[in-house]
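> I would like the atomic coordinates for the input below:
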Amino acid sequence: MPKERPVSLPQLSRRQLLGLTGATGLAAATTLTTTSSPARALVGSDNPFTLGVASGDPEPDGVVLWTRLAPQPLALDGRGGMSDRPVVVQWEIATDPSFGAHSIARRGSEIARPSLAHSVHAEVHGLRPDRVYWYRFRAGHSISPAGRTRTAPAYNARLNELRFAFTSCSNLPAGYFTAYRHMAQDDLDLVMHLGDYVYEGPGVSTIPGRSHTSGAEMFDLPGYRLRYSQYKNDPDLQAAHAAAPWIVTPDDHEVENNYAGAISELDKEPDQDPAIFLKRRAAAYQAYYEHQPVRRRSIPKGADMQLYRRLRYGRLADFNVLDTRQYRDDQIEGCAQPCTERYQPGRTMLGAQQERWLLSGLSASRSTWKVVGNQVVTFDADGKSGAGESYGMDNWMGYANARQRWYDSLHQHGVQNTVVVTGDAHRSAVADLKLDFRDQASPTVGVELLGTSITSGGDGKDMDGTGTTWLAENPHLKFANSQRGYQRCVLTPTEWRTDYRVVDKVTTPGGVISTRGEIYIEAGRPGVADVVRH
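Model (predicted):
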């Protein structure tokens, strides 16, 4: 391996960053060479890198680099135009976007196998912590677009600032991925996607070019592969992946709407064989792995996939990434609201092992900010105006006793500065997390930042009926909005600021971005410190 050299890292403009999703670096391709391996590239003149590049799960010494070979990405058999032969794919990572010979930090090769849809997951090590790098791939004579990534800081590093974005729910038929394009222009260290990266349903759209290919719901591996190919073929999504490393976790639509563990929403008859749904879940999990920059430890074993994990960013932040689908009990159905059954002891959202992992990790953390990447709302949100109450059953409200075990642990162990970032609801909201939501005088154990969707729900508006009701009926809520967009977070040792970034429209191209609200949290002070609406 080449020796590390101290370098002065160049800074790119936003225009240059976006240019990385094009043909950057093709002229300087001499450091990538063809191979004489028997598994040499089979691709011909077609571009095999139509799905772009990505990086993810950064550690202090490295990241995962991802691509997938698909010269015909929308081929209906889900194979992307590839044969059944393996392909050698070379990769290199550099300290300069020109990929000059003296800037190459590491290089290597991976076998893109047909069993994993010719995807590549290169786990790169030996890099310097908290550094910007550029990377690219080669298969045959074709070179991929270049991507920009950044390693995590050393575990004991004292950071002055960390910038990351989080989002969820990118339903292609609902609109254009304009928010991803704006996200790519931010100077981010990290992006978190909290689920519903693709949607499994038929998805016929009135928006030109946004209907799901094949117009059918996905049930098998070829179908899920085709769905990911269509989403990853989107230039705005490619731009966001190429601009920063991502941490990803799925919710329900990567498999099936509102599924719970081994239970399908489509058929809950007593004589339904769970093996039927688990076969579908296995196909969905495999396609998820094939199309995301996650580590090999997440390769599915049948219908099981290791998804929850923890990443550290120096002494500033821990990122606890949850899996709220694979191990949960079934949703409560037919319960008269406000549904006291949601407090049944023993019900679980995370499963016993993941719950122990989360609670012990939060209580043992020595980082300033304890970030929990979570798919579905944890705070109580009474959705009924006036007398009476109504709560959702597919989120933590329907698993209130499991949520109470989590909140009690935070309180009993004196865990400070817990911030839950959440997706799924197609709206934005900010809440103080109360030890007992029925008693607003009870202690505040954290803050939840509910983030809106990329497209799901359509254009939206500043305030809809649900948002108005939530604010009126739930005094622990401090902010609400129902437009599309993403959330940009800036962390320091003393303060957390979240900008709620919204686009004015997604049903037509060219949506304009703006900041609708700024949320401030002070380290060591429970709850939201300030909300600034624009």
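> C-alpha only now, for contacts and for neighbours.
Fine.
> contacts only, for Ala244.
Residues near Ala244 by C-alpha atoms under 8 Å, 6 or more residues apart in numbering: Ser55, Gly147, Arg148, Thr149, Arg150, Ala184, Leu188, Asp189, Leu190, Val191.
> mind doing that once more with 7 Å?
Ala244 is in contact with Arg148, Thr149, Arg150, Leu188, Asp189, Leu190, Val191, counting by C-alpha atoms under 7 Å, 6 or more residues apart in numbering.
> I have a second one here; can you model it like the first so I can compare?
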Amino acid sequence: MAVSTPSRRQFLIASGATLAGIAVSSSGFANFAPYYAYHRSGNPLTGKTDPFTLGVASGSPTANGFILWTRLAPDPLSPDSAAPGGIALKDHPLGIALDVEIAADPAMRHVLRQGTALAEAAHGFSVHLPVDGLTSDRPYWYRFHLGPYTSAVGSARTLPRAGRPADRLTLGFTSCANFERGYFSGYRHLAAEQPDLVLMLGDYIYEQVEQNRPVLRRHSDNAVPTTLDGYRRRYAQYRLDPDLQNLHATAPTLVTWDDHEVENDYAGDWSENFAPPAAFARRRQAAYRAFYEHMPVRNRPHAAGLDIYDSVTVGDLARVSLLDGRQYRSRGACYAAPGQGGGHQVDSRTCPELMDPSRSMLGLRQEQWLGGNLATSPARWNIVAQNVIMAELDARDAAGTVTAWTDAWDGYPLARRRLLEQLTRARNPVVFSGDIHSFWNNDLMLDGRTVASEFVTSSITSDGPPQAHLQAMLDAHPHVHFAESRKRGYSLVEMTGGTLTSHFRTVSHVGDPQASLATLRSFVIEDGRVGAAAA
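A predicted model of the protein is given here:
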């Protein structure tokens, strides 16, 4: 977003800021006054190392604030459930207080707000601090303090108020970062582009471990996590990566999940291999809780799960609707037998479940929310950001049999139709997707006409499918205009009032931590015109 940098006096007047405390939600912080006093009497982690090993982050920006995140973890890969991150629960049963500063400059010389946040013991000593009362359309910088330790400085920004003029927005979107398959240089290059917002569209971590082929970096415990301890350690290992930390410190994020945050190809309440429902529910809840503990998200976990779908509105320029395509989806269609779940091809003629109108990818409540979000948007560009490819990619075998892949939108055709009908009522709808480890540009079709463009980003590190398979999709589907699986990277999108331009950025090699950057292809959509053209 193009904004001028105000003087300190202008900034203070505009925000009404002095050294007042940060506005927070009603989380019962007043109940922790003894812990604040204890913290201020000295370092509660005496003898420990730096507690800010996992960095800082901001998320869910609004016109007057954002969520600030960190997690205290002096020993981040500690396997002891009684001492998550190396902090003993018996010593800090409720949590640890730490100081927060918000400033007008990256050097933190002009501090505008000071306050106290709680690293909650119940959530692995993580902080989710809602900040509000700030000036719209402004950059801010922040950091945390605990005893002699100070976190890295993070950058956040507030958005232009909904419906107010906004002339530019730059955002990046990413997917599929398997720690074992390569280095996160794509995150480093995205941070260097200084985006206003980053969308992370799933597979932020991988629960799997590679057993039968070499890896560049080994998951620390070399085991598939199934418990809260296991998922915590997996997230902590990813969060220790300097390129990932740098990206989170550079720009606010909106984060959704796909399957690998829990288990490959799970669907709602259903395990990939039909594990006992109660056992899988415990595993899923543990995974969701660890996700919450490591992400700058607004909502807390509850007994049924964690509500993460969200939206932001950037003035009159853009509304981004971020979807959750895993938690509420119906079970995949037409499983062959128990123990043979997960994504698979089904014959459309012999799978009546495919056309069951009650089946949903998003769940009824989220479908209704999205419809309202699109219908009431004041924005010129309406982005739907979600986890899996949306374009129709039915396959035909040598006998002409049409099959559908059950783990993507092809496995939920009537739910996709309902979403596409919603898109027809929005101005300039565009869909961003991930999951498939390749770059795509597709037209999204409804009754023979294009209603929106879809851009799919490749993976940060995960291996792509065979390019020959993608070429077959290009040859068979006129609405698929570009598909490339041999490159890893991310997508950068630049929006103005008149155009939306999407760049497919690629890294030279995921095995090189200093990999260079290139642009594979760019596409542009003009305001009021459906479909993308080569830029």
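> quick one, strands of the stretch 251-400 of the second structure?
253-256, 310-314, 318-322, 345-347, 381-385, 395-396 (DSSP state E, counting those that start in this stretch).
> tell me, what residue is most central in the first structure?
Taking C-alpha atoms, centre = their mean, the centroid of the first structure lies closest to His193, which sits 1.6 Å from it.
> ok, it touching Pro250?
No. His193 of the first structure is not in contact with Pro250 according to C-alpha atoms under 7 Å; the separation is 8.1 Å.
> hmm, back to that, overlap between the contacts of Ala244 of the first structure and the second structure?
Among the contacts of Ala244 of the first structure, the ones whose aligned partners also stay in contact in the second structure (both residues aligned by TM-score structural alignment, their matches' C-alpha atoms under 7 Å) are Arg148, Thr149, Leu188, Asp189, Leu190, Val191.
> and the last one, what pairs with it in the second structure?
Counting by TM-score structural alignment, Val191 of the first structure lines up with Val198 in the second structure.
> quick one: its match and Met295 of the second structure, what's the gap?
Counting by C-alpha to C-alpha, to the nearest Å, the gap from Val198 of the second structure to Met295 of the second structure is 13 Å.
> on that earlier part again, are any of the kept ones among the contacts of Ala244 of the first structure buried, and which?
Neighbour-count burial within those applies to Arg148, Thr149, Leu188, Asp189, Leu190, Val191; the criterion is 16 or more other C-alpha atoms under 10 Å.
> quick one: the last one is in a strand?
Translated: Val191 of the first structure. Yes. Under DSSP: H, G, I helix; E, B strand; the rest coil, Val191 of the first structure sits within a strand.
> about what we covered before: nearest to Tyr520 of the first structure among the contacts of Ala244 of the first structure?
Ranked by distance to Tyr520 of the first structure (C-alpha to C-alpha), the contacts of Ala244 of the first structure are led by Leu188 at 18.6 Å.
> give the contact list for the closest one.
With contact set as C-alpha under 7 Å, 6+ apart, Leu188 of the first structure has these partners: Arg163, Phe164, Ala244.
> could those residues go into JSON lines alongside distance to Glu341 of the first structure?
Compiled in JSON lines, those are given as follows (distance: C-alpha to C-alpha, whole Å):
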{"residue": "Arg163", "distance to Glu341 of the first structure": "40"}
{"residue": "Phe164", "distance to Glu341 of the first structure": "38"}
{"residue": "Ala244", "distance to Glu341 of the first structure": "43"}
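> still contacting in the second structure, which of those residues?
For the contacts of Leu188 of the first structure, the aligned pairs still in contact in the second structure (both residues aligned by TM-score structural alignment, their matches' C-alpha under 7 Å) are Arg163, Phe164, Ala244.
> is there a neighbour count for the counterpart of the second one in the second structure? I'd like the number.
Spelled out, that is Phe164 of the first structure. In the second structure, the residue matched to Phe164 of the first structure (TM-score structural alignment) is Leu171. Using other C-alpha atoms under 10 Å, Leu171 of the second structure has 22 neighbouring residues.
> if we can go back for a sec, distance to Asn156 of the first structure for the buried ones among the kept ones among the contacts of Ala244 of the first structure - can I get that in TSV?
Listed next are those as TSV, based on distance: C-alpha to C-alpha, whole Å:
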residue	distance to Asn156 of the first structure
Arg148	24
Thr149	21
Leu188	21
Asp189	18
Leu190	19
Val191	22
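> can you tell me which two in those are farthest apart?
Farthest pair in these (C-alpha to C-alpha) is Arg148 and Val191. Separation: 12.5 Å.
> who are the contact partners of Asn233 of the first structure?
Thr50, Leu51.
> so how far is Ser459 of the second structure from the residue lying closest to Pro466 of the second structure once chain neighbours are set aside?
Once flanking residues are discounted, Pro466 of the second structure sits nearest to Ser485: 6.8 Å by C-alpha to C-alpha, 6 or more residues apart in numbering. Distance, Ser485 of the second structure to Ser459 of the second structure, using C-alpha to C-alpha: 9 Å.
> neighbour count for those two, which is higher?
Neighbour count, other C-alpha under 10 Å: between Ser485 of the second structure and Ser459, Ser459 has more, with 28 against 22.
> great, nothing more from me.
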